[in-house]
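J.: Dropping a prediction and its sequence here:
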Amino acid sequence: MRTPGTLSRPPLNNEATQLSDQVGAPRPPEDFDGQLERLVVLGRTWIGDCWYALLTLGGTCCSALVDTGSSATLVRPDVVKNKTVNFPTIVKLQSVTGGRAPMVGEAIVTLGLGRKSVRCPVWVANLEDCILGLDILGALDCVINTKRGTLTFPDGHVIQMWQQPPRPGCVTTHTITTLTAETTNSAATSGMPSNEPPTPPPTLPTAELHPPPTTVRPAAISHTQVTNTAPPNDSERVLAVKEVWQKNCDGLTPSEQSLLWQLLLEFKDCFSLSEDDVGRTDLIQHNIETGDAQPIRMRPRRLLLARQAAADKALQEMRRAGIIEPSTSPWAAPVVMDPKKQKEKWRFCVDFRPLNKVTKKDSYPLPRIDEALETVAGSFWYSSLDLRSGYWQVPLGPEARAKTAFITNGCLWQFQVLPFGLCNAPVTFERLMDRVLAGILRQECVVYLDDILVHGESFQASLKALRWVLERVAAAGLKLHPQKCSFMQREVTFLGHKLGGGGVSTMDEKVQTVKDWPTPSTVQDLKSFLGLASYYRKFVRGFSCIAAPLFRLLRKEVVFDWTEECHAAFTSLQKALVEAPILSPPDPTLPFILDTDASNAGAGAVLAQVTPERERVVAYHSRQFNKAERRCCVTRRELLAVVSAIQHFKYYLGGLHFTVRTDHSALQWLMSFREPEGQLARWIEELQVYDFAVVHRLGAHHGNADALSCRPCSTDGCSYCEKREAQEEERLQPDVKCAAVGPEGTPAGHGLTAVGATEWGCRQEEDVDIRPVLTWVGAQQRPAWGEDAFCFRATKGLWSIFQALRLQDGVLQRGWKVPATGETQWQVVVPRALRETVLQAMHGAPGSGHFGVTKTLRRLRQGFYWGQHRRDVEDYCRRCDSCTARKGPADRSHAQLQQFPAGCPMERVGIDVVGPFPHSERGNRYILTAMDYFTKWPEAYCLPNQEAETIVDALVGGGVQQIRGP
């Protein structure tokens, strides 16, 4: 009696073990003894492609040929390599060519087909394809529908089959020739010789299932006979889908592999098989709005011979694929052949820059990459889809086609689909993808141009979302690039980032690129490195501070000098990028902590969340200070760091209570300041909309706080941090470097040798703005702000920079830190009586060069200072007589070119004199040229000189009788 769900088969015997040695199977046991049985498996003839289905054998997925003409199921040895194989009688498979594939044995396996599974015996044979025979089909009660390509079970479950041609070299005629039923006697079984002649085993007749291929002679056809390529048959798409499925099966269970296969097979028409197999949507058309602009026609560019051949080949391929068509448009753009990374390959490009200049720009927004990455954070299953030539799947509007015309060697073509290089192409494609995926964006998938990422927290959720996306793609008429797609992966690459395990990290390939980057030797090399590094700046804590020496080399008029500081910054940035930290996704249920800090060069911030296990980083932020911000005091820079960080993370922090941690204690009471003014009031007003608390912690516990140098305010002044400024001044004083001073106290090298130290001191004492400051500096104490000891604006300015002033040989000087080098130079505070003299020496004195405002300011700041000196320099350069006399008008006007009409010969004659030349034998040095405006008839005469009398004699009396005076 047979147990339900199993198949029984009579035990089989094996009479030879040499066969197992040939196929690498294990040898049968020596005591194996069974009865020879006869099993007949009938062959069938296949016409065209064969039907295949997906099986699971003991946890291994494989494709099997569905053969109703086979009474048994046969599998390959590699499918059951870990199973126990019993050794049957000698069974041979013979093909029409006479070749034989011997049986290996028999195995008991758990066979799965769709949702059904059964434990049954199967034959093991050396075949290219497994064969699903009638024994399994009958046991599972399957109904085959060849019209729809389905297998239906009694419970209504349906699985999809697919068609493909038999593999080359496989056995396509499964006619079992022996399956011998020979009765053995005792002598034979005992090894004793027998006197009776052996009886030949009966065989079944063979049948030719596939006729020999018919040889077709090639026929030459003209190029006018070439039409669109024939559509690929269904088997080619199945093979392409199978290749993609096999590539993505790693890490999936057999049931997950089966579900993925059924889904991909259902949407096999969504995959492109070649570069010519491009989809075409009808949801949108790209239009080019140029307003009243006139058509722009450009001349074709001459291409090299190798590039011209590549261009011709590309034109033929695009014409065959329906990408371009002949044109009669008044527009024409040149063609450019751009070399690809592969050798001897070129990319066909059209220069649409003139067209883009007159095109009205589309303001449809592109998605933010950071928001897209934040959306998928927290998912564990990903499927990345990429469209095949996505732009080419968008048709052009009728009027837009003529504007995309391009000219080649003797031909004018125009695009029928959206070409690369148009300014509005990305937004049109993004608009299309938003329409296609409307309703499932963000929750189930994200899209950036032609890159689609389907994500989910579980396999079932991600597979369900993938089905929705494929349905939308198929309905829109789009096609995917199978080689660039990945399905149901635990880790994928998307938008230059690596997604996996619920987090986001940098790509290993680009990190390796940064690690192996050579030391920059030019500004352009440095820009390239910083451009790549800046893309991952949010993964590097304190990026602006680390890269500050490198960015300093990019400033104008700065010599490229690769110092040890620059090399240290370069290597530090490389190391920070190579580490590739992982960012955790934000969790709105957890409290946020914002750590901020500022230095002389920039501000940085870390957004984190506290979990029961640890404090995890959500994101990094850093920025550089501009020139004005670098001149702010410590407190203002620290407050600016808080403001910029909160503005950067406003999408996280808006509407939530969070904590700001800083190592600058002044920020604790700054938020409660009663009467803030100016910039401080504006910053505080911006922060009022957020709910946060400021917490101070020591710099030793604040990460990189020890590396930040906080200096006192030396220019604008700040009444909020005087105590901190005094402490910083004591630290800075021993390291001050003085500028060169002449023998009499005058800064050397500025052409002011006539003004000695004594005169500088006297003129400063006579100046009403500087006199009170000399008293303060001498007494090392300045009055309170509200006292009436001073009322002039210049005096107030010197009061605000009191900590940067000193008396040197009775001359008041101001310490100024050079932004480019960081060194401190001492400048003489110039009184009003000597400012004109200083300006003359800096700009108009011999050797000064009458430079412009920028260079004059640079020379002046090397040794002199007074309030609003920039305004005085600009005014002096503007009213300099020498500069005004040498400068021409800002815009020289030119008369328009005109034509001089002539109605008859000799009505108007143009003349010109050319020379002087070396003396001729007759003493002539000049040539008089004359041309009639009407007939364009030229004449030339030799002249000894270019005097008026000589020219008249040549024209009137020299034989030109046609020219007469009025």
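T.: That came through, no problem.
J.: hey, let's count contacts and neighbours off CA atoms from now on
T.: Fine.
J.: show me where the stretch 751-900 of the chain has strands.
T.: With strands called from DSSP state E, counting those that start in this stretch, the stretch 751-900 of the chain shows them at 805-808, 811-817, 824-829, 864-865.
J.: and the comparison structure, right after this:
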Amino acid sequence: MEAQARAILEKHHDNFLEDGNAVPAPARRVVGNFNVDDAKPVARRFRSIRPEHLRKAYDQLEKLFQTELIEYSHSEWASPIVIRMKKNGGDIRTCIDYRIAIQLIKLTHYPLPLIDDLLIGFESVLWVLSLAMAKRLWAVPMTLWAKHISVLICLLRHFQWTKMLLGLKNAPPICQQMLVNCLWSFVRLPASEAAQMDVDGLAFLGIDVGDSAEEDLSTLIEGMTVFGRNVPSSPQLNSVRGERPYICDIGYGTETWEQLCVDLDRRLYRLRYWGTSVSLLKNKFGKKRFSHEIEADRIQAQSKIAEGVIDLPSPSTLRDVQPFLASLNYYDEFIESLPVIAAVLNKLTDEQIRSGRDLGRAMEALRILKRKTVSTPLLRGPDSQKSFVIIIHANPWAACTVLGQESDGVFIPVHITGRVLHDHKFRYHPAENEVVALIRALRVFRAMLAGTKLIKVYNRYSMLKWICTSRSLEGRCRQLAVCFWKFARFSWMTMVWPQSWELRLPPPRDKLDQNDDNIIQVTGRVIQSPPVRLETLGPRCEGWLMSFDGHAKKSDRWGSAGCILWELLSWDVVQARGSHFADVTVNEAEYHGMIEGSKMALVRGISEMVIVGDSRIAIQQARGLIQCLKPRLRMLLSEFEDQRQEFKSIELVPVKRGFNAAANYLASKI
């Protein structure tokens, strides 16, 4: 079997790209572009680079310049380079801060497939093959306008990208569109470019480049992409099997090894036709799909795979935690209360992991998730002749639901779903969270519940009582009735867990709540600002304090900002400054006051400072407690973050308006 696959790979040897910084051949008739409408160019200031890292950054930029991936630029756009240290402590990673440019780029509507959809159809598959495109985005050239937006700035020079890069918005959909057309072949290449393929490939695909009616096309459309020309492909290029690629990867499986080799040969010919290179080292050819051993009385995970999961070391950085949580997305249908258990790992910080502080609950959650991952799933296919049971687990931070059926006096799980609650849902009543879980269950399990005569709902709180007595419903009873009318009859009951159910379903409700409390505190999911007051600084505290405020008029949108620099020991005013701004809101004026005050402190060489103000938006967004969604506020927040890097320590403290009277008076009288 291996000889047959090796012969196919050797035949397509030229289509594979070596690993490293090798640049693939340019894509044929495909370009990348960005739409920012009438947005003004954004030029951000460069960030300083330490002298010991400057040479390493130069070497990385020189390699990109020699491979013609970047070139000199005179664009009005600019995004700064950010240096990050790698795990070994010696090498650097050069990143580009495109956050502001991404806010202005319009998102394309080309869809990306869901991971769950890509896994459909692998039920009867024995052999699996995955193909990874070699730096496919580097093969997509960009238009002149897209190059101007991609400009990066550092101490060395302005550079702009000549090929597409993954960090910019719409790059994944562009690559997805290319790969879908490559496999499904809706449109075809011009005859002049199709002739660049070797004779064997053209003969295999059944393409005749001599007989073409498109050579007399006008020069106006000669430079168009294949999606702009819209020339339908020949029937010989139509897809033989259903293809579902994902950005730069192709994964499929077959029942037999012979069929796998035939499909591999066809796909490699199609990739050669479109000039797509394949990464040899990242591919997997002919891997057996089975990860579980099937015995006469049970199904269990293979011991080698199970040991590898159980023996996973404790994470040392936040980057080690994220891949583990991402891999658990494939098991969300088999692990009950997955959002509840994984929430404690989601709230970890890199500083907390490195210092080893308060990791007891996180290590317990990690141990539980590893054990549940390698354990045998207990799900059973639904029986349409039996009634269904919906069991709700709702907490202040997550809502999970189990769909089950009774068999011999034991509830057997059929399907599991859950989600983590965000933002305003933290303030929900527990019964409201159960309603959220129930509505989600009815939506997710709709196909299985159709035609069911009786549905039993087990919940902890009196959901019906809350629906009938809550004053904040405002018509929600009708909305719930619309959700329930499709089903014949509901039976509501309080959650009661017999001890015999522990064998097939998770522990009783009281034990489940006890485990949840041991893993995550209820208030741990809500980020609350500590009640810091000026009096806590102490009468003998030395240092610097900056207070700021801002005002704006709705009539003409003219605003003003004031900032005052204080010396803490004597509370003497060192410097005060006021500024005018046009076309600003109140929040933007307050941001300007905070930025101007920081500039005033940097000029005096101050490295540690306390910033106070009565602006809830500016202070909490700068502290990362609330999201910054408006693009103009994001630009100001990014400017403040750039200044913050030059300080050794900055403490942001919100105060009441009465304690910020000086800055308020200065801003209102300018």
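T.: Ah, there it is. It should be emphasised that the depicted structure is a prediction, and the values quoted were computed from it without experimental measurement.
J.: Would you map the helices across the stretch 201-350 of the second structure?
T.: Under the criterion DSSP state H, counting those that start in this stretch, the stretch 201-350 of the second structure carries helices at the ranges 219-222, 226-229, 257-273, 303-310, 318-327, 338-346, 350-355.
J.: tell me the contacts of the residue nearest to residue 36 of the second structure when sequence neighbours are not counted?
T.: Spatial nearest neighbour of residue 36 of the second structure, chain neighbours left out: residue 105 (4.7 Å); criterion: C-alpha to C-alpha, 6 or more residues apart in numbering. By C-alpha atoms under 8 Å, 6 or more residues apart in numbering, the contact list for residue 105 of the second structure reads 34, 35, 36, 169.
J.: Also residue 4 of the second structure?
T.: So residue 4 of the second structure contacts residue 261 (C-alpha under 8 Å, 6+ apart).
J.: counterpart of it in the first structure?
T.: Superposed on the first structure with TM-score structural alignment, residue 4 of the second structure falls opposite residue 259.
J.: Equivalent analysis for residue 262 of the second structure, please.
T.: Checking TM-score structural alignment: residue 262 of the second structure goes with residue 464.
J.: Check residue 30 of the second structure too.
T.: Under the alignment by TM-score structural alignment, residue 30 of the second structure pairs with residue 284 in the first structure.
J.: so where does residue 730 of the first structure fall, helix or strand?
T.: Taking DSSP states H and E as the criterion, residue 730 of the first structure maps to helix 722-732.
J.: that older thread, so which of the helices of the stretch 201-350 of the second structure has the densest surroundings on average?
T.: helix 338-346 (a mean of 21; mean count of other C-alpha atoms under 10 Å).
J.: and the angle from that helix to helix 318-327?
T.: With axes from the mean of the first three to the mean of the last three C-alpha atoms, to 10 degrees as the basis, helix 338-346 of the second structure and helix 318-327 are set at 170 degrees to each other.
J.: ok, average deviation of helix 338-346 of the second structure from the first structure?
T.: Its aligned residues in the first structure lie a mean 6.5 Å from helix 338-346 of the second structure after superposition (mean C-alpha distance after the TM-score superposition for the first structure).
J.: now that helix, how far from the chain's geometric center?
T.: 17 Å (C-alpha atoms, centre = their mean, to the nearest Å).
J.: helices and strands around it, which ones?
T.: helix 360-374, strand 398-407, strand 410-420, helix 509-519 (3 or more C-alpha pairs under 8 Å, 6 or more residues apart in numbering; DSSP states H and E).
J.: And residue 66 of the second structure, what's its match in the first structure?
T.: Superposed on the first structure with TM-score structural alignment, residue 66 of the second structure falls opposite residue 320.
J.: for the counterpart of residue 416 of the first structure in the second structure, what are its contacts?
T.: Per TM-score structural alignment, the equivalent position to residue 416 of the first structure in the second structure is residue 162. By C-alpha under 8 Å, 6+ apart, the contact list for residue 162 of the second structure reads 68, 69, 70, 71, 141, 142, 147.
J.: Much appreciated, bye for now.
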